[in-house]
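*Asks:* what would the 3D arrangement of this be:
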Amino acid sequence: MTERADSDAGSSTAPQAMRGLALAWLLVVALLLGHNAYLWLVQRVSPDTDILALLPSSRHDDAMQQAFAHMVDSAQQKVVVLVGERDWSKAVQAASAYEAVIGKQPSLLQAMTGDAAQLQGAWLSTFDQSRLMLLTQEQRDKLRNDSPQQWSQLALSAMYGVFGSGGPKLGAWQDDPFGLFGGWVQARAQETPVRPRDGRLFVESGGRSYVLLLLNLQPSAFSISAQEQVIPLLDQATQAAQQSVPDAEVLTAGVILHAAAGSRQAGSEMATIGAGSLIGIVLLMWLTFRSLKPIALIALSIAIGCLGALSVSWLLFGRLHLLTLVFGASLVGIAQDYAIYFLCARLGTNRHMDSRQLLRRLLPGLGLMLLAAVIGYLGMALTPFPGLRQMAVFSVLGLLFAWLTVILWFPALIHADSLRSTALADRYSRSIVKWPQFRFNRIGFVLLAVFTVFVVAGLMRLKVSDDIRALQKTPQHLLDDQIKLGKLLDTPTPAQFYLVRGESAEIVLQREEQLKRQLQTVIDKKLIGGVQAVSNWVPSQQQQHADHDLIVDKLLAPQGALAAIATAIDESGQWQQDLRQRLLAQSKPLLPDAFIASPAGQPWRHLWLGKTGDRYASIVAVRGLGDYRQLQVLADVAPKIDGVQWVDKVADISSVLSYYRQYMTWALLAAYATIFVLLSLRYRRAAWRAIAPPLLATLATLALFGVTGQPLQLFHVLACLLLLGLGVDYGIFLQEPTERHRRSAWLTVGLSAISALLSFGLLALSSSPPLHAFGLTMLIGMALVWLASPCFAGLQPYSHDAS
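*Replies:* Now for the predicted structure:
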């Protein structure tokens, strides 16, 4: 009597405890929703997009990151337009029509305009007090080699209007009698083909005159709402220009054009691939359960998994990288198996068994599935890469939250009569008994030998590609416009440049000058057109004082050119002295900070980093790089000068992808080994049957890539990790003890595999190379895992209780 009372009390206590845990989990989920709302709506957090942040902290270089940010920011909010025609007046007419349309939306785009004479005056005033400190290399050579009489004749020719001083006349003759400043200004102008004309900037090429329009983008280039307004505005402006002048050519370049193209592509694919995937999964669940409740529950568990992973990961790391969110959410997709496993088991279990009793039967398998996935992902957490650690923690947390949702809520939400089996589901689940079983007999060994030959042959031909350029797909017309515009304007590439560092601004400028001397041979060979550097405009103090002394010694000394001029025009010694003092008043050293803050320095501010930490840094940009195969020649120059580093952003990002691919490959191998050991503790000698499907499918997929010439990338390896997680679940499902349980497990495998094919495999249709690579791997791999899993189902009855 007492024993029965204790039993009744225990049986009534268990549901109460489950209800208490379910309510507690509801409170946790509410907190997760609140925290996510606070992050996204109040704090308005945004994921990190700097791919170099994925590198180990020991490899971080703050100055390099700042340098690249300067180069990118200088271009990110700008739109550059060239309006060209063979007739200059028509080019101006078309440009005016273009500007008229842009001017109607100043909140989106603003043209950089101003009075040309006023701008030139403000620009020249920057150097007024420093004219005697500035020389070109050609002028230095002439000063050293030519006699004072030659210089006096040059100055007299300029005085009498026979312009022979080597540069434009800027101000009164007395301010620049030898034309040194005019020549220096002319040399600076050679750094760009852009010239002023009729109050506008223009460039000529191929018989056409192009009016240059510089537009400042007001909203962010990556704002989708801004893209939806700016792109049509630019199209309208182009149409207006071509309607005004039918033969006008309009070239446009800007980050927002590429961002908008990517957004349009992603939106189109989401509307097609995403909709197709969703419709397919809904139809699948309806045909299986004749109810939409299962898909709602599956989505609920995955959503809670993602919310929990995001909240806790953000608390742990302070911020998350965009790749963590994208691929972490994909890896959390494995959590669908927990929900599908419970639903199919409920469908195939006697209705007299309570859902809580069913959970107790399924709990060992569910726990093993979670543990196997956690072990697999924790291998990434042991790597030195912050991004992989974030992905690992995010994925593990997501799986844990989804798993707890299934354990704590599903028994209460799914009752014995909640689901009805359909004829289609019954026919499919019974089909497992007709599936061939792999055995170590003659046929088995032949199949294994053929498979081994195929895999070895394929893997031997498999190539690797980590080049970031292979992962980009920009519309050809945008690339054509950008390339042509870049050649016309001779703009430097923001992806490759020199980073110059030193203990002071003066040392940085001196090292820039050394670098330019080393690069002169490269320029002479026409490998590059030239360089952009702050030292072009602000020489080092050492160079400025040397130039000053050279001018004074050769031109202003008692026996110099100035004295020869006074003698030639019969002027007094006082006149000579007054003019000498007037010129010496232009001897104030020019400093980089003052130049950068001036109107003349505005176009070059992105080149001067100033003080970064305890050192100073600057950028030397390369112009006219036509053949990217010559990048190594430029890289070889940097080690010759202390404090100079060659930066190739494309190569840096590619190296990050390479490191991640290598570490992910090792993490994948370690995950297979660790999970096999774990499965051996439960399934003993049959453990290999649980892990064989994903392993064989992964090897076959990679071999197929090798045979077809598809290079291996990081995104293929990430997909292989997802294949492992899903495939091991299928192997565990099918090691069930009885045929009835195995039928429901086979239904679980089918639903999960088809859902994964619809969710991930359809990404193979994407035109985005990373998504295509990920989706293609999942499409082939998941199909093979699905087909191979029943071939390795458990052959001998296995007791969960005994284990």
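
*Asks:* could you use CA atoms for every contact and neighbour count after this?
*Replies:* Noted.

*Asks:* give me the number of residues near Y660?
*Replies:* Y660: 25 surrounding residues under other CA atoms under 10 Å.

*Asks:* to clarify, my last question referred to A372.
*Replies:* 24.

*Asks:* give me the element A9 is part of.
*Replies:* helix 2-37 (DSSP states H and E).

*Asks:* next one: the helix or strand following that helix to chain centre, how far?
*Replies:* The helix or strand immediately downstream of helix 2-37 is helix 62-76, counting by DSSP H and E. The chain centre lies 14 Å from the centre of helix 62-76; the measure is CA atoms, centre = their mean, to the nearest Å.

*Asks:* who touches the helix or strand that helix 62-76 is followed by?
*Replies:* Downstream of helix 62-76, the next assigned helix or strand under DSSP H and E is strand 78-85. For strand 78-85, the external contacting residues (CA atoms under 8 Å, 6 or more residues apart in numbering) are 91, 94-95, 208-217, 247-256, 485.

*Asks:* mind listing which of those are in helices?
*Replies:* Taking DSSP state H, the ones among the contacts of strand 78-85 that sit in helices are A91, A94, A95, V255, I256, L485.

*Asks:* narrow the contacts of strand 78-85 to just the buried residues.
*Replies:* 91, 94-95, 208-217, 248-256, 485 (16 or more other CA atoms under 10 Å).

*Asks:* gap between Y428 and G781?
*Replies:* From Y428 across to G781, the span is 21 Å (CA to CA, to the nearest Å).

*Asks:* these two - which one has more neighbours?
*Replies:* Neighbour tally, Y428 and G781, criterion other CA under 10 Å: the higher count belongs to G781, 30 against 16.

*Asks:* excluding sequence neighbours, find me the nearest residue to the more buried one.
*Replies:* A697 (5.4 Å; CA to CA, 6 or more residues apart in numbering).

*Asks:* now the one you found: which helix or strand?
*Replies:* With DSSP H and E as the test, A697 turns up in helix 687-708.

*Asks:* let's compare: structure for the following, please.
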Amino acid sequence: MTDAPLRPAARIALAASWLAILAIAGWFIAQHLHLSGDLRRFMPAPRTAEQKLLIDELGEGPGSRLLLAALSGADEETLASQSRALRAALADDKRFTFVANGEGGLESFPDRLRPYRYLLSRTLDTERLDTDYLADQVQSRVADLGSPAAAMIEPLVPSDPTLETLALAESWAPGTAPHRVHGVWFDRGGGQALLAIQTRAPGFDPAGQADAVGAINAAYAEARGDAPGRLSMTGPGAFSVEISGRTEREARWIGFIDTIGLLLLLFVAYRNWKIPVLGALPLASAGLAGLGAVALLFRDVHGITIAFGFTLIGVVQDYPIHFFSHQRTGVQPYASVRALWPALATGVASTCIAYATFFVSGVDGLEQLAVFTIVGLATAALSTRFLLPALVDPDLRDPATSQWLERLRAWVARLPQPRAAVFGLALAAAAVAALAPGPFWQNDLSRLTPVPPDALAQDAQLRQELGAPDVRYVIALTGRDVEDALQRSERLAAGLEGARAKGWLAGFEHPAQFLPSQRTQRERQARLPEPEALRKSLDVAVKASPFRDSAVFAPFLADVEAARHARVLQPKDLEGTPLQVRLDALLLRRDGHATALVSLIGLAAPDQVAAIAERAGGQLVDLKAASESLVAAYRQRVLWALGLAALLLIAAVRIALRSWPRTWRVLAPMAVTTLVILAVLRALGVELTLFHLVALILAAGLGLDYALFFEHAGDDRHEQVRTLHAVLVCSAMTLLVFALLGLSSIPVLRAIGATVTLGVVGNFVLGLLIARHPHKEVA
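*Replies:* Below is the predicted model of the structure:
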């Protein structure tokens, strides 16, 4: 590029071409972008057995997939009718593995598996299909056929006179079911009809959970019709959808206010309507380049990468602002940007070095974030350096001619630069941050949830009513293979039955409940009577009943004979059935081993249950403790990365400025501001999270940018005025964005917004006090 300015028509053509390239790039990236919602991408590789189990359980376990629904706002009969209609609408929906409301449950038992019912059921563990047992069962069926349940039972009797199918369906029902009203589940007060719904989508799939919640809402709207009533849902999936919706709504209004505010700010700062449009081009280029790089280098892009990435590259808006503020009449735009380039390039290189350390974190999500940010920063800087000057009118108004800016500069010039006092401030801030009462770090992820307390209370109440699995505790049994794991879960189940009898827990669910071990199936198979013996016992049992002729039970005899010679069931035999997903959620198969999970309901005595688990070769895992240890490990790796970044940053600035005093003036404001931010947060009782660390990195990048340009201005009065103008505009824009984030109801957004807001103020003030040079009057 030459320094000769382009004609207006050429500038318009170049701007149009730039916009066209951005539009084409945006369309192309959108076609090839694969978004991911798996939050495990932002977690470090688990190292302990408990952490590994946490990652699997949170994503795939029954607790993460379970939605609890409550219908209210109408009389019991209406609610029961709505419950039945909702269950019927969802029963065949492939997005759900089971929908339970106290009715039926036979859909979990496919026809091809029904001959296996005596191998799956526990009946033969305590009973035999002899004359006495069959006679008792036949008499019970006679009574059933005269009851209101006759319509449901009559089709089953010829093939299943012992109702083993219903017994299995009952054992597969979730937890300890509540009482029934009009044939469906209700809470104890009778004001809510209850349903337990398990999604096929894992807990770490926000899009899948949102789709499931939407399907339930749509089905309920149709089931309710014009009748009164309302639906409420709780559970991890429902909460994630609520959080996503609230985040989207807040982001929308924050983005709207930010956009209007930034446009007005740029217009007021430069009195030129073109500036807001031109300033957006490097920012748009940065975002698309970063997004394209991540899409190219990674199989899919996490939504958090995009959200955080656009926030973190917000610093690139400073690059064109510095250029606009230093452009003046009589100086060609390329000459202006060349003069700024050393400071600008130093800031970009230093910030990129800081984010490059994320590559050693071992966390896929942070590596994506690093690629997004580094490519975005580099693109914005290069486009500001080589493309933007060609679009700028060489006759921009010089901020150095502003009287109010000159008065402000003169006032700033009179400010003392008490560097010893700043050192004292750093020591005091460090002392406050270290000695403030209360925990320094927040490891409990649940404390970060924006879910209202009343919603959490409702979730706890519904879980108690429905006997849903505990989301904190799970027992893990690791075996050599699937068979070993299933046998271990069977042995443990016997001990847990005793614990349930003692009131130590209300219930439990284990994989052998859905697929007994092959050993147990063979033992039950061996107890099935020979055909002739079974026929004789059935004849005797039927003669004393109204059935009279045992021929009606021919399907039953055929099923028992098929079960006697059947190959025992294995996990692959359940593929394509609802039982497969139930089993997969509780049986984790890995290379070289398998882990059986036992979910617990109403755990009241963790220590006693833990002892039972240990005797069976298992372990009671506290997923809350495992999550806290994982967060601590994550934070430690990020802190090591930041420590490395700090060393590289010092080296980069020292090489660029070639002087230790100049390096100190640039880095000191950023370092002291970081300590001040930590002191303020700790003094306010804030426990720091990983999101505060991310925000501190962003604030440090802003501080480095401010200090570099204050130092770059030197002692030239006019350059100091232009730099003051640029940094004021940059600070005001950043302050507007992050102050609004600080008002968010979302804890993560609030943490980032408050931290960066403190950082903007601290870096601006300390940059003036430390990094600026005393001005030298010139003629």
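
*Asks:* packing partners for the helix holding A697 of the first structure?
*Replies:* Applying 3 or more CA pairs under 8 Å, 6 or more residues apart in numbering; DSSP states H and E, one finds that helix 687-708 of the first structure makes contact with helix 442-461, helix 649-683, helix 714-733, helix 769-788.

*Asks:* show me what contacts the equivalent of the residue nearest to G781 of the first structure over in the second structure?
*Replies:* By TM-score structural alignment, A697 of the first structure lines up with T673 in the second structure. By CA under 8 Å, 6+ apart, the contact list for T673 of the second structure reads G759, G762, N763, L766.

*Asks:* just those residues now: which is nearest S140 of the second structure?
*Replies:* Minimum distance to S140 of the second structure across the contacts of T673 of the second structure is 76.1 Å, recorded for G759 (CA to CA).

*Asks:* the closest one matches what in the first structure?
*Replies:* By TM-score structural alignment, G759 of the second structure lines up with G781.

*Asks:* burial of Y341 of the first structure, as a residue count?
*Replies:* Neighbours around Y341 of the first structure, by other CA under 10 Å: 26.

*Asks:* what about L370 of the first structure, distance to D337 of the first structure?
*Replies:* 10 Å.

*Asks:* where do the helices sit along the stretch 151-300 of the second structure?
*Replies:* Here the stretch 151-300 of the second structure has its helices, by DSSP state H, counting those that start in this stretch, at 164-172, 206-224, 236-270, 274-297.

*Asks:* so how far is R356 of the first structure from the closest residue to L21 of the first structure other than its chain neighbours?
*Replies:* In space, and not counting its chain neighbours, L21 of the first structure is closest to L408: 6.6 Å by CA to CA, 6+ apart. Computed as CA to CA, the L408 of the first structure to R356 of the first structure distance reads 10 Å.

*Asks:* likewise G267 of the first structure?
*Replies:* Counting by CA to CA - G267 of the first structure and R356 of the first structure are separated by 43 Å.

*Asks:* who has more neighbours out of the two?
*Replies:* R356 (19 against 13).

*Asks:* enumerate every residue touching the alignment partner in the second structure of the more buried one.
*Replies:* Matched to the second structure by TM-score structural alignment, R356 of the first structure sits across from Y334. Y334 of the second structure is in contact with T2, D3, R385, F386, P389, A390, counting by CA under 8 Å, 6+ apart.

*Asks:* distance of Y334 of the second structure from I275 of the second structure?
*Replies:* Y334 of the second structure is 16 Å from I275 of the second structure, by CA to CA.

*Asks:* which parts of stretch 372-390 of the first structure are buried?
*Replies:* So for stretch 372-390 of the first structure, counting by 16+ other CA under 10 Å, buried means 372-381, 383, 385-390.

*Asks:* please apply the same query to stretch 460-480 of the second structure.
*Replies:* Going by 16+ other CA under 10 Å, stretch 460-480 of the second structure has these buried residues: 462-479.

*Asks:* tell me the secondary structure at D393 of the second structure.
*Replies:* Under DSSP: H, G, I helix; E, B strand; the rest coil, D393 of the second structure falls in the coil class.

*Asks:* return the residues in contact with it.
*Replies:* Applying CA under 8 Å, 6+ apart to D393 of the second structure gives the contacts P333.

*Asks:* go on, L215 of the first structure?
*Replies:* Neighbour list for L215 of the first structure: K78, V79, V80, V81, L109, Q110, A111, M112 [criterion: CA under 8 Å, 6+ apart].

*Asks:* how far out from the middle of the chain is stretch 325-341 of the first structure?
*Replies:* 24 Å.

*Asks:* next one: stretch 710-721 of the first structure
*Replies:* Worked out by CA atoms, centre = their mean, stretch 710-721 of the first structure lies 18 Å from the chain centre.

*Asks:* can you tell me what part of the second structure it aligns to?
*Replies:* Going by TM-score structural alignment, stretch 710-721 of the first structure sits over residues 686-697 in the second structure.
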